[in-house]
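**Student:** Following is a predicted model, sequence given first.
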Amino acid sequence: MAVTTSCNSSTIQPYIPSAINPWDEARVRHAYRRIGYDASKAMVTAALAMSPNDFIDQLVDEAFNEPNWPTPVWADYTNHDYDNLGLDFEEETQNNHHELRLEVINKMQNNGLKGRLILFWSNHFVTELESYFASNLLYEYYHTLERHALGNFREFVYDIGRTSAMLVYLNGFENTNNSPNENYARELYELFTLGVDNGYTQQDIVETSKALTGFNHRVNWTYPINYDSSTFDNSVKTIFNREGNWGYDEVIAILFEEKSPLIAQFICRKLYTYFISPEPNEVVISAMADSFGADFNIANVLKLLFKSEHFFDEKSLGTKIKSPFDLTMSYLKVTGFTMQPDYLDAFVWYNNMMGQYLFNPVDVAGWQGDKDWINSSTITIRWQIFEWIIWHTLNEFTEELRTFAIESSGDSNDPYIITKSIIDRFVPLELFTPTDYQIATDIFKHNIPQNYYDDGSWNLQWDTVPNQVVLLLFHIIKMPEFQLI
């Protein structure tokens, strides 16, 4: 498959604001859209008072220091615990899974980078909840993502491979000395660390699968999987030309000792295409990999990327198509509307309807993102869901819609200024032509006679304003630019 190269030629060197590339609202919003899920007006104002360097440090450090989710009471419950408590296993399990999904949504809203990285890593170290359907296994998997999201990648790889969710999903539980299964060994190299056909052979997979045996003991499907030495393959294995009676620990050690440059390149390419553009810049990726390969510190390589002139270059703005979570979470963040828990629940299902069901990616390779999110069917689903959301907004946040318009425009009474200020909060780049803004302005003005605008008697205190904002929002969600990040 042909790969298009990025047209952004800026380097990994630190971003220094200039007349050509200023530290302005557009770049602050760009940073918040990519690093988190957009920002309120107050957040943008506060960021503009900081240097770009300090701003990025603050965002990454806050995510790194974000407390983990308090351990839920059901974190280690098996089916027998539910039975002993007189609870229905399936009903409680569904409730627990929903509770955890809401926790991720709250994290996306309260600390965008931590929530974004949990989603990113769940789409890298993929499992599918439907394959194991046990709350305790999901919690162990989630907690591993949460603990390592900005930590050491080597430790991340080690810990994720021993989670029961991963052992079930990639058949590690079925891999024994008498009946080897190569699936986890293959995905460890192909999807998690090296990339397809990059630095390993089929024989390396065969030998590695032998070293990964032994994780085969549990009571039933709701119990954690433990190591059983009787099912471990005690033969001598040769992995990356190194010979010994290797086990799980040695596999991870040898992998990082022998293949660190390839691992660093593979992961940095994935971080780049997720946070910057689907079109890779090999020079920037190599510079990231040089840094990352030295210590595999995720937070440090993200700071390097986010502080770069490459990240803040105008050619980095609007280069990606929003995922379902980008759409819904950024809408909540930009508007500042606080949804009640019962309606926030609906956002879990909205994202599912748009193709992104948390903890259930489409397959072992995860969601590919960008252009895969949009086709003739999914775009109409996106429009329909946002029409529902906007109608709910009008019913529940009538006065907040007025406040949103006042805050966006500085309480202007010029319909063009109001319209443009609202649009610019939802899109990464200015609209293609001034005419596009004028069309939107006419929609916002609705059927109010023009003379009320001409003589200045119309203002944002009019009773019609919430409905006018809603009409504009209906128009915005169908703009091509609204789908970009």
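**Tutor:** Perfect, I can see it now.

**Student:** contacts, neighbours, all on C-alpha from now
**Tutor:** Noted.

**Student:** The host helix or strand of Leu302 packs against which elements?
**Tutor:** If you go by DSSP states H and E, Leu302 is part of helix 298-306. For helix 298-306, the packing partners by 3 or more C-alpha pairs under 8 Å, 6 or more residues apart in numbering; DSSP states H and E come out as helix 52-65, helix 282-295.

**Student:** So which residues make contact with the first one?
**Tutor:** Outside of helix 52-65, the residues that reach it under the criterion C-alpha atoms under 8 Å, 6 or more residues apart in numbering are 15, 23, 47, 111-114, 150-151, 299, 302-303, 306-307.

**Student:** same thing but at 6 Å, please
**Tutor:** Residues outside helix 52-65 that contact it (C-alpha atoms under 6 Å, 6 or more residues apart in numbering) are Leu113, Lys114, Leu150.

**Student:** and here's the other structure:
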Amino acid sequence: MLTTNTSCNVASLNIYSPTNSNPWNRQKVNHLYRRLGFGATPEMVNNALNQNPSDHIDSLIDEALNLNPTPAPAWGYWIKDDFDARPENPFEYRRDWKNQMVADMFQNNLRDRLTLFWSNHFVTEDNTYQSPAYMFQYYNLLQLHSLGNFKDFASDMGLSSAMLIYLNGYENTKNRPNENYGRELYELFALGVDNGYTQNDIVETARALTGWNEREERWGPITFDANKFDSDDKTIFGQTGNWDYYDVIRILFEQRPQQIAAFICGKLYRYFISPATNETIVNQLAQTFLDNNFEIAPVLRQLFKSEHFFDQKSLGVHIKSPVDVQINFFKDLGFELPADFEFNNKIRGGCQELGQELLKPVDVAGWQGDKDWIDSSTITTRWDRIGWYLWRAWRHNEEQFRVIGKAVSDENSNDVELVSRQIMDNFLSKELISATEYSQGLEIFKDQVPENYFEDGTWNLDWETAPKQVYSLLQFLITIPEFQLK
């Protein structure tokens, strides 16, 4: 039965510095890329090993900060009439943009890891607002703010058309106030459930958020209508005045900074480190968040460069999401697939089948992840999908299996047990506890090569049989429980 490890990581936030007993090695680099990004090719791993870990992490964060958002599609700001004039169903545009999201995640590292993370924080569901243009504009905000200022992020997100439709801000008027967004702003987006706000704060906040109801054309921009704004005084967190949307954001961050910092840093910790929270570490990260005026990047630098992040107890404590189990593996492999395979579309469809439809979490609280990702049905579907992807890669180019085998092992070794274990370890978060699965993997890796060729040291990865041996080992590897962990 698959279980996650309970985190008992007590390492500090001091910067990790490699030692002989705690080296900067392939395992740590893979850990870094599987958490900060979506895996790493052998070439990326080797490049990282040639750098100081702290400098390398700075370069990854700087890269994410400087990365331009994905360019707008031609339809990125169309209204409903523009879509109606085309033969395609709007659903097709939304599907294609989800495929673009897969491409972004596969191509990029931290920026699009965070784009996925924030899409599960500032949740919307694309089938609610339906407009492909609203989807693109929402996605663009996620990318723009992914490592930026959280206060600005929260402010801009609440006025996005996707969010105004999804949480009923568009329906919130002075004569018919709607509490939906005010409640979720506090409960899910900024403070946490029952953490520093009252029902009266929600009621008064809803009044302050009125007026964002003007839309000249269907699926066009939503703007402010002063005639639908409640201009009477409201009292929010003890502050009284004729508050509007921007005042709500200002008052929230002025009056509840500690709660915001602890809530957001706790969520980042559980996503990037462990489902089991270390409150001491979270409190230190929260202080960094406050000291930097709610800038996200300094918190990530402190966390990712730390001994805590690289501690052995941080490895193998997350169950891979459907995105991770598909994209990470193929990024790690660096494989080429046939052009007609439509990789982005296949991965998107796989995510949907496995319970993680992109830009459409299960509800406003988002995917809860970890053990929710796997049951008796989805585990076999994972095996089937990944196995099929491997088979397509095999049919396309058998030789690439030899290439990856050499890249992640001692390519000149004729020790079949060593090579088998090195290949397995490269695609696992850490070494297996039991020797049984290593032994099973070894027997599968030997394939039909006569034993005497292993015993006399004749065999190596240059043999004609090697690609099939690596293929068979990888097909076995994806079925062991530990493969589902990162």
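**Tutor:** The structure has been received and is ready for your questions. Here the structure is a predicted model, which means the values were calculated and not measured.

**Student:** now, which of the contacts of helix 52-65 of structure 1 sits nearest Gln94 of structure 1?
**Tutor:** Lys114 (24.3 Å; C-alpha to C-alpha).

**Student:** how about that closest one, what's its partner in structure 2?
**Tutor:** Correspondence of Lys114 of structure 1 to structure 2, assessed by TM-score structural alignment: Arg111.

**Student:** Would you mind listing the residues in contact with that match?
**Tutor:** By C-alpha under 6 Å, 6+ apart, the contact set of Arg111 of structure 2 is Ala64.

**Student:** tell me which element it is part of?
**Tutor:** Using DSSP H and E, Arg111 of structure 2 maps to helix 110-119.

**Student:** Give me the angle between that helix and helix 53-66.
**Tutor:** Angle, helix 110-119 of structure 2 to helix 53-66, by axes from the mean of the first three to the mean of the last three C-alpha atoms, to 10 degrees: 70 degrees.

**Student:** With adjacent residues omitted, what lies nearest to the counterpart of Glu184 of structure 2 in structure 1?
**Tutor:** Counting by TM-score structural alignment, Glu184 of structure 2 corresponds to Glu187 in structure 1. Leaving aside its sequence neighbours, Glu187 of structure 1 sits nearest to Leu170 (C-alpha to C-alpha, 6 or more residues apart in numbering; 8.0 Å).

**Student:** Can you tell me how far the alignment partner in structure 2 of the one you found is from Gly211 of structure 2?
**Tutor:** Residue pairing (TM-score structural alignment): Leu170 of structure 1 is matched to Leu167 of structure 2. From Leu167 of structure 2 across to Gly211 of structure 2, the span is 14 Å (C-alpha to C-alpha, to the nearest Å).

**Student:** cool, Leu65 of structure 2 as well?
**Tutor:** Distance from Leu65 of structure 2 to Gly211 of structure 2, by C-alpha to C-alpha: 34 Å.

**Student:** Comparing those two, which shows the higher neighbour count?
**Tutor:** Using other C-alpha atoms under 10 Å as the criterion, Leu65 of structure 2 and Gly211 rank with Gly211 on top: 25 against 18.

**Student:** And that one? What does it align with in structure 1?
**Tutor:** Aligned partner of Gly211 of structure 2 by TM-score structural alignment: Gly214.

**Student:** repeat for Trp243 of structure 2
**Tutor:** Checking TM-score structural alignment: Trp243 of structure 2 goes with Trp246.

**Student:** Next: Phe289 of structure 2.
**Tutor:** Checking TM-score structural alignment: Phe289 of structure 2 goes with Phe292.

**Student:** Over to Asn120 of structure 2?
**Tutor:** Using TM-score structural alignment, the partner of Asn120 of structure 2 in structure 1 is Asn123.

**Student:** mean shift of the longest helix anywhere in structure 2 relative to structure 1?
**Tutor:** In terms of residue count, the longest helix belonging to structure 2 (DSSP state H) is helix 376-396. Taken over the aligned residues, the distance from helix 376-396 of structure 2 to structure 1 averages 1.2 Å (mean C-alpha distance after the TM-score superposition for structure 1).

**Student:** on that earlier part again, quick one: the match of Lys114 of structure 1 and Arg35 of structure 2, what's the gap?
**Tutor:** Distance from Arg111 of structure 2 to Arg35 of structure 2, by C-alpha to C-alpha: 12 Å.

**Student:** now do Lys151 of structure 2
**Tutor:** Taking C-alpha to C-alpha, one finds Lys151 of structure 2 at 25 Å from Arg35 of structure 2.

**Student:** cool, Ala339 of structure 2 as well?
**Tutor:** From Ala339 of structure 2 to Arg35 of structure 2 the distance is 28 Å (C-alpha to C-alpha).

**Student:** neighbours of the match of Asn120 of structure 2, just the number please.
**Tutor:** Residues within reach of Asn123 of structure 1, counting by other C-alpha under 10 Å, total 22.

**Student:** now do Arg95 of structure 2
**Tutor:** Neighbourhood size, Arg95 of structure 2 [other C-alpha under 10 Å]: 16.

**Student:** coming back round to it: pretty sure the residue nearest to Glu187 of structure 1 contacts Tyr184?
**Tutor:** Yes: counting by C-alpha atoms under 6 Å, Leu170 of structure 1 touches Tyr184, with 5.1 Å between them.

**Student:** coming back round to it: and the match of Trp243 of structure 2, how far is that from Ile390 of structure 1?
**Tutor:** Where Ile390 of structure 1 is concerned, Trp246 of structure 1 sits at a distance of 58 Å (C-alpha to C-alpha).

**Student:** Sweet, I'm off.
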